[in-house]
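Enquirer: Quick check, what structure comes out for this input:
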Amino acid sequence: MLQYTIRRLIGMIPIIFLISVVVFTLAKLMPGDALSGKIDPLNSDPEYIEEMREKMGLNDPIPVQYFRWMSGVVKGDFGDSFVHKQPVMELIGQRLPNTIILGISALIITYILAFLMGRFSGRFPYTIGDYLISGLNYLALAIPSFVAALVAIYIFAIKLGWVPASGSIGTGVEAGTIEYFISKAKHTVLPAIVLGAMATAAYTQFLRNDMIESSRKDYVRTARAKGTKESAIYNKHILRNSIIPIVTLLGFDIANLLGGAIITESIFTYPGIGYLFVESVNSRDYSVMMAITMMLTILTLIGNLVADILYGLVDPRIRLS
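Expert: As a prediction, this is how the structure comes out:
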């Protein structure tokens, strides 16, 4: 297992290098630059703009700019944000806790709902309850996440007034107090429910279909022939084997904790990494945009590795070498 993990980590190095080239190239191919539309109107003459571009190194050849940026990335320095006037990693560090809280909350909601609905549908397939759950799943797959977010804001925030419609914390709340944590929870619950509930459908169908398939296998028929209770067959034999695919998907959700919340954070103006990414694209803040993209790339690669390791741990038949 250790040798397999080390080989996979070493194999990530050329992949990360190639992706960094693609990310940097795409950023440079975008129209405009960090100075577009951000110049002080009192100093917007062409000479000043050209002087700023020269100072920021935007006039250097593309390979020179790439290697200068990549040398900083290797040291953990992604440069400074032109818009926010602070180091990129410091800016990401300020927004990252919000996204982690939102992502973990949404992930818990996703797994709880998927487990309960998938277990019921797999245990009682082709019943009214199963058809109702399938209908909800298809509805969740068909509705765009931004539509679900807008409907949730209109009903629960505007009409009912149960939760705030935007932000991550109330005004005038002191950090570390009980009011702070209550306000944080109120601002997080609605986007977390939207993000978590909309992702439940695939997990539910995975669990349902695998349970139905497992219920037809020989070891289940043998257990029934021995007189084992039906509840014990489903809970001890079928559910234990069917939950393996769901557990392994946890590795892929590592990247989704950040990347999957881009639309949701934008709709709720929730100050996390996803909302910061949209802001950086709109303002052509390339240093922030490239840093977040590289972060999501690395998390995706790590997620794939974690998924493989989890699969080997939960299924003794799998041996990683």
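Enquirer: make it CA atoms for all contacts and neighbour counts henceforth
Expert: OK.
Enquirer: what's the span of stretch 236-253 from first residue to last?
Expert: 26 Å (Cα to Cα, to the nearest Å).
Enquirer: ok, the residue nearest the centre of the chain - contacts?
Expert: Closest residue to the average C-alpha location of the chain: residue 256 at 2.0 Å, with Cα atoms, centre = their mean. Going by Cα atoms under 8 Å, 6 or more residues apart in numbering, residue 256 touches residue 103.
Enquirer: Touching, residue 266 and residue 277? I think so.
Expert: No - the pair residue 266 / residue 277 is not scored as a contact, 9.5 Å apart, by Cα atoms under 8 Å.
Enquirer: let's see this one next to it:
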Amino acid sequence: MSGHISPTARQEAGAAAAPAGVALTLLRSLVHRIAVFGFLLVLMSVLPRLLPGDTLDVLMDSDVQRELADDDLHALRDRLGFGGSLAEQVGRDLLRLLRGDLGYSLLHGAPVRRLLAEALPWTGLLIAAATPVFLGLGIMLGVEAGRQPGSRADRVLTAGMSLLASIPPFVTAIALLLVFAILCPVLPAGGAEPLFPAATPWLRAFEIARHAVLPALALALHEVVRYFFVLRGEAAVLSHRAFVVNARSRGISGWRERRDYFSRNLLPVICARLGQSVATLFTASLFVEVIFAYPGIGSLTYQAVLDRDYALLQGAIAVLAALVLSLNWLFDALTETLARRG
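Expert: All right, here's what the predicted structure looks like:
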């Protein structure tokens, strides 16, 4: 019959439509992220100006130390770009950012682009060091607890992670600093490297690694709890699936069971959680870098808030937002692809 469609034709049509559906989903996700990015730019131009004082007030208090007439003060404020209504100032900021100009920091006496280029690699080092730690621990402990729900291992691990989850992240960072840098001074208390860097590259790299241990560990502990509970729940569901029960009945256990039947099937969940972790890690780096006096973009942003350094604050938020949203979108694309493949 002319109206009959064979099962093979249906499968081919479904296979052809799947990539189009994925592309449409990712395109919508990209448009949403661009809208969020634009909203963040406006928000970070408005909010700092609602705080009392501005960059000029900070300069007058700390550096200038002399009196100016009101007319001179208004003229100086206009010349530095702090004059006009709130709408005019926000408009100038957005036009400058859309041109790719991140501005100039008066407090630091340097272009914002250069300051961010110097600070971002330090934050990237902490995140790169923390990621394999919380991924490895989160996956290993989550699978171990979830593969046999209700077992002794599950109860012990869940209780330990629940206790860790109840401790605020900044308290964990302070505890690490107190124990390993003050009470038992085996690691540096702060900074990214010694005051006088080593002469040889290998020794300098070793010192940089030592200074990164505690802040990276604080970031890792901030995320490992989240991964544990997500993967423990997913592994508990997998443990009752037919293919896992069948594999166990055939004597498959140990490392092979954990690797082939749990970890591989949890890859979409891991990638989805990793996309969310990007934003969380950059946010957590703010208090971690402040506590450990680490010269990353978190410390730079915190100081910009205190100094009312509008250009530096807006530039830092713009770069971080673009980076986080882009990485988040890439992880979403990877998750969508893995989920479609099953």
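Enquirer: still on that earlier bit, surely the residue nearest to the centre of the first structure forms part of a helix?
Expert: Yes - judged by DSSP: H, G, I helix; E, B strand; the rest coil, residue 256 of the first structure forms part of a helix.
Enquirer: tell me, what's touching residue 266 and residue 277 of the first structure both at once?
Expert: Joint contacts of residue 266 of the first structure and residue 277 (Cα under 8 Å, 6+ apart) do not exist.
Enquirer: any idea what residue 94 of the second structure aligns with in the first structure?
Expert: Alignment note (TM-score structural alignment): residue 94 of the second structure maps to residue 70 of the first structure.
Enquirer: same question, residue 38 of the second structure
Expert: By TM-score structural alignment, residue 38 of the second structure lines up with residue 17.
Enquirer: Kindly report the same for residue 276 of the second structure.
Expert: Aligned partner of residue 276 of the second structure by TM-score structural alignment: residue 252.
Enquirer: which residues of the second structure fall in helices?
Expert: All helices of the second structure, identified by DSSP state H, fall at 7-46, 55-59, 70-79, 86-98, 112-146, 152-165, 169-177, 201-238, 242-249, 254-256, 267-291, 297-307, 310-341.
Enquirer: related to what we said a few turns ago, roughly how far apart are the residue nearest to the centre of the first structure and residue 141 of the first structure?
Expert: Applying Cα to Cα, the value for residue 256 of the first structure to residue 141 of the first structure is 17 Å.
Enquirer: Could you do residue 74 of the first structure as well?
Expert: Using Cα to Cα, residue 74 of the first structure is found at 40 Å from residue 141 of the first structure.
Enquirer: Please identify which of those two sits among more neighbours.
Expert: When residue 74 of the first structure and residue 141 are compared for neighbours, residue 141 comes out ahead with 15 against 9, by other Cα atoms under 10 Å.
Enquirer: residue contacts, the one in the second structure that sits across from the more buried one in the alignment?
Expert: In the second structure, residue 141 of the first structure lines up with residue 165, judged by TM-score structural alignment. If you count contacts by Cα under 8 Å, 6+ apart, residue 165 of the second structure has them with residue 225.
Enquirer: same question, residue 215 of the second structure
Expert: By Cα under 8 Å, 6+ apart, the contact list for residue 215 of the second structure reads 126, 173, 288-289, 292.
Enquirer: go on, residue 273 of the first structure?
Expert: Counted by Cα under 8 Å, 6+ apart, residue 273 of the first structure has contacts 92, 95-96, 98-99, 258, 262, 292.
Enquirer: can you put those residues in CSV and add neighbour count and distance to residue 212 of the first structure?
Expert: Formatted as CSV, the contacts of residue 273 of the first structure follow (neighbours: other Cα atoms under 10 Å; distance: Cα to Cα, whole Å):
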residue, neighbour count, distance to residue 212 of the first structure
92, 17, 44
95, 18, 43
96, 19, 40
98, 20, 39
99, 24, 36
258, 22, 33
262, 20, 35
292, 23, 41
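Enquirer: which of those line up with contacts in the second structure?
Expert: Contacts conserved in the second structure for the contacts of residue 273 of the first structure, counting by both residues aligned by TM-score structural alignment, their matches' Cα atoms under 8 Å: 92, 95-96, 98-99, 262, 292.
Enquirer: Return the member of these nearest to residue 303 of the first structure.
Expert: residue 292 (16.1 Å; Cα to Cα).
Enquirer: how about the closest one, what's its match in the second structure?
Expert: Aligned counterpart of residue 292 of the first structure in the second structure: residue 316 (TM-score structural alignment).
Enquirer: how far away is that match from residue 71 of the second structure?
Expert: Taking Cα to Cα, one finds residue 316 of the second structure at 33 Å from residue 71 of the second structure.
Enquirer: ok, now residue 222 of the second structure?
Expert: Distance from residue 222 of the second structure to residue 71 of the second structure, counting by Cα to Cα: 51 Å.
Enquirer: Looking only at neighbour counts, state which of these two leads.
Expert: Neighbour totals were compared for residue 222 of the second structure and residue 71, and residue 222 leads with 24 against 9 (other Cα under 10 Å).
Enquirer: Now do the contacts for the more buried one.
Expert: 169, 284.
Enquirer: Quick check: residue 205 of the first structure touching residue 120?
Expert: No - the pair residue 205 of the first structure / residue 120 is not scored as a contact, 11.1 Å apart, by Cα under 8 Å.
Enquirer: The two - which one has more neighbours?
Expert: residue 205 (21 against 18).
Enquirer: Can you find the partner of the more buried one in the second structure?
Expert: So, by TM-score structural alignment, residue 205 of the first structure is matched to residue 229.
Enquirer: Kindly report the same for residue 229 of the first structure.
Expert: In the second structure, residue 229 of the first structure lands on residue 252 (TM-score structural alignment).
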